[in-house]
Structures are given as C-alpha cells and as structure tokens.
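# please work out how this folds:
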Amino acid sequence: MTQRIALYPGSFDPMTSGHLDVLRQAMRLFDEVVIAIGVHPGKAPMFSFDERVAFIRDSVADDGGKVRVVSFDGLVIDVAADHGAVALVRGVRDGSDLDYEMQMAGMNGRMAPDIVTLFLPASPEFRPITATLVRQIAAMGGDVAPFVPTVVAQALKAKFA
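Below is the predicted model:
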C-alpha cells in the first residue's frame, strides 16, 4: 500500500498552537506529514532552523513517527515532489488567509497538477494567533504561553529576558 504523504510548508518562526492544531488535523488524514521549514538566505528569522526543528519535535513527541521535518529554499511544489507528497496542507484562519492561499493554490496547481492543496481551518480558539503577533507580544514582555507550545514559550521568555 502506498503511503499518503502531505507537505506542510511554512516558516514556523516560531511554532504556534495554531500551527500545531493544523498539523494534528493533517496527521489524522495522512500517513506522514513532512513539515517543510522555509529557509531563505536574505531573511533573518528569530529562531534558527535547528531551534525550530527542536520546537516542532518537542511539540509532536507523541506523533508515532508520522512527522518529518525538512528545510527548503525553493518552490514548495518542488520540495513536495521530492518527498513524494500528494498534498500541500495549508491552515486558514479567516477570509484574508483564504484569499491569499487560493492564489497560491492556483499557481501551485498550474505548476504541479498532481499535488492538491488542502485547506484546513484553524480551530476557533486558535484563529487569532499568528507567529508575528506572538513575536511582538513576547518582545514587549507579554505572556505568550496561551498561544504557543510550552517549549516555545520558554524559548521566547529566555530570548527576551
């Protein structure tokens, strides 16, 4: 039997509870979910690739081997094909996310028609969470624990101590 693999791309800088919510939904649908962390030489992320991988691994330690983490710096469809993914997983929180994601899905679908894009809605309690807001709240000394996995909250607190 062929494994059904999905690719979940993003920066995950840092991993939020919203990312984790979408990942857990994808894990119920696919045999394996490859998290593809975008690494771009011109961008300076808050956390290194290795730190982001550690946050993800810690957050899904109970995944039963269903999650793999890789880096990429090119087209999402190319990394999806390289890892045998049949679908791209994208979380959507609201209409503005959907508008943007529909454009991306359309372009990706034209370039790689065999790879479908699957939109998974964020659960209501996670819809307002963005990595950008989490970083801003942490930088101003706010408590981000309700919005991120424990390991991320600890790392943010240490970074801004």
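
# only C-alpha atoms from now on, for both contacts and neighbour counts.
Noted.

# just give me the longest helix of this structure.
Using DSSP state H, we find that the single longest helix of the chain is helix 95-111.

# in it, what's buried?
98, 101, 105, 108 (16 or more other CA atoms under 10 Å).

# next, the angle from the helix or strand that it is followed by to helix 95-111.
Per DSSP states H and E, helix 95-111 leads on to strand 116-121 as the next helix or strand towards the C-terminus. Interaxial angle, strand 116-121 versus helix 95-111 (axes from the mean of the first three to the mean of the last three CA atoms, to 10 degrees): 170 degrees.

# please enumerate the helices of this structure.
Going by DSSP H, the chain shows helices at 17-29, 49-59, 76-82, 95-111, 131-139, 150-159.

# and those helices, which is most packed in?
helix 17-29 (a mean of 19; mean count of other CA atoms under 10 Å).

# counting by contacts, list what that helix packs against.
Where contact means 3 or more CA pairs under 8 Å, 6 or more residues apart in numbering; DSSP states H and E, helix 17-29 is packed against strand 32-38, strand 87-92, strand 116-121.

# take the ones you listed and lay them out in JSON lines including mean neighbour count and distance to residue 22.
As requested, the helices and strands packed on helix 17-29 are arranged in JSON lines below (neighbours: other CA atoms under 10 Å; distance: least, CA to CA, whole Å):
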{"stretch": "strand 32-38", "mean neighbour count": "22", "distance to residue 22": "11"}
{"stretch": "strand 87-92", "mean neighbour count": "22", "distance to residue 22": "6"}
{"stretch": "strand 116-121", "mean neighbour count": "18", "distance to residue 22": "6"}
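
# now the other sequence, so there's something to compare against:
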Amino acid sequence: MKKIALFPGSFDPLTNGHLDTITRGAALFDEVIVGVFVNTSKKSFFSAEEKVQLIETAVAHLTNVRVLVQEHELTADVARSLGAKFLLRGIRSVKDYEYEKDIAQMNRHLNAELETVFLLASPEYNHISSSILKEVIQFGGDVESYLPPVINQAILEKRDAK
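Here you go, the predicted structure:
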C-alpha cells in the first residue's frame, strides 16, 4: 500500500523550516501532499493561488511531492479523500507539541485511520515561524536566510509594489 502523507498548513509564507519538514517527509513517505489550507484566524500575505505556485516551485526538486489548495473542508476529510493515512507536522517546541497534540486527537476522532507524524524541527529552524517573519517583513527587515529563494523574491516584489 502506498504511504501518503498530507502536510496541511497556511504556509504564508512557506519557510525553510516548512521546506525542511517537506524534504524529510518526502524521504519517509511514498508521496507527500502539501495542503494549502485557509487559517481563518490569520490574515494572508499571499493568495491561495500564489502560495500554490510558489510552493510548487520551491519543491520542484522533490518528485514525490505535490501541492493542492483546500479552503472549505476539514483536514481529516481531505486526508480521507486523498487516501492519506498520515498527517505530517513539524514541531519546534513544547508549545507546538501541546497545540498539535490536541489537533491530532481531534483529527483521529474525525478519521480513525489517520495517524499524525511529528518531525522535530531542525535546530536552525526551531525559532522561526511564518507569523514572526511576516512581522519582520512588514517593517522592512531582512528574512532572506529563512525563506526559499522563490518565496523571498515574491515577498520583495510584493513589498516593493506597495
């Protein structure tokens, strides 16, 4: 049976930490599907379509990774419809673990066949988040070392267009 993992998130923007998790997941699973989901509690920097295009470029070297957008369904239901038996999640801290544990348990309640697999963040990425980076970007700070080049370029273009 093909082992398919869904890596859901808002990815706004996709960071090198996300890319590290995707790359490591791609080595563990037959297929990793990066699911661009809408987080209703966050204001997006990029549109869903922009995120998909940018992420596809950032993961183009990974032949067993694909990207999709999902705006209106529960993660557990999307996983079921894709045949994904695993959710891939990155954890940077105990705080992340507490948050992710509760979500994993709810997803398991909604889809009993779904296992959440946690990968510990690589040390060089465990202090970054999309939210922090967006804050720095808003005030003109340099975050290039935390982003895939295609994402950094898109941010610079968007910021300069304002």
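
# need the TM-score between these chains.
With the length set by TM-score structural alignment, normalised by the length of structure 1, the two chains reach a TM-score of 0.93; 159 aligned residues with a CA RMSD of 1.5 Å.

# before we move on, back to that, what's the mean distance for the longest helix of structure 1 versus structure 2?
After superposition onto structure 2, helix 95-111 of structure 1 lies on average 0.7 Å away from the residues it aligns with, using mean CA distance after the TM-score superposition for structure 1.

# what's next to that helix, contact-wise?
77, 90, 92, 115, 116, 117 (CA atoms under 8 Å, 6 or more residues apart in numbering).

# closest one to residue 33 of structure 1 out of those residues, please.
residue 90 (12.0 Å; CA to CA).

# wait, which of the helices and strands packed on helix 17-29 of structure 1 is closest to residue 17 of structure 1?
Per CA to CA, nearest to residue 17 of structure 1 of these: strand 87-92, 11.8 Å.

# so what's the nearest residue to residue 56 of structure 2 once chain neighbours are set aside up against?
Closest residue to residue 56 of structure 2 apart from its sequence neighbours, by CA to CA, 6 or more residues apart in numbering: residue 67 at 6.3 Å. Residue 67 of structure 2 makes contact with 33, 34, 35, 36, 52, 55, 56, according to CA under 8 Å, 6+ apart.

# just residue 148 of structure 1 next, same as before
Contacts of residue 148 of structure 1 (CA under 8 Å, 6+ apart): 15, 16, 17, 18.

# mind running it again at 6 Å?
Neighbouring residues of residue 148 of structure 1 by CA atoms under 6 Å, 6 or more residues apart in numbering: 16, 17.

# where's it relative to residue 57 of structure 1, distance?
14 Å (CA to CA, to the nearest Å).

# hmm, residue 85 of structure 1 is touching residue 3, no?
No - at 9.2 Å, residue 85 of structure 1 does not count as touching residue 3 under the criterion of CA atoms under 6 Å.

# these two: which is more packed in?
residue 85 (24 against 11; other CA atoms under 10 Å).

# that one matches what in structure 2?
Under the alignment (TM-score structural alignment), residue 85 of structure 1 pairs with residue 84 of structure 2.

# got the contact list for the spatially closest residue to its match that is not a sequence neighbour?
Residue nearest to residue 84 of structure 2 in three dimensions, not counting chain neighbours: residue 4, with 4.6 Å by CA to CA, 6+ apart. Each residue near residue 4 of structure 2 by CA under 6 Å, 6+ apart is listed here: 30, 31, 32, 84.

# now with 7 Å, please.
With contact taken as CA atoms under 7 Å, 6 or more residues apart in numbering, residue 4 of structure 2 is in contact with 29, 30, 31, 32, 83, 84, 85, 86.

# any idea how far the second one is from residue 23 of structure 2?
Taking CA to CA as the criterion, residue 30 of structure 2 is separated from residue 23 of structure 2 by 12 Å.
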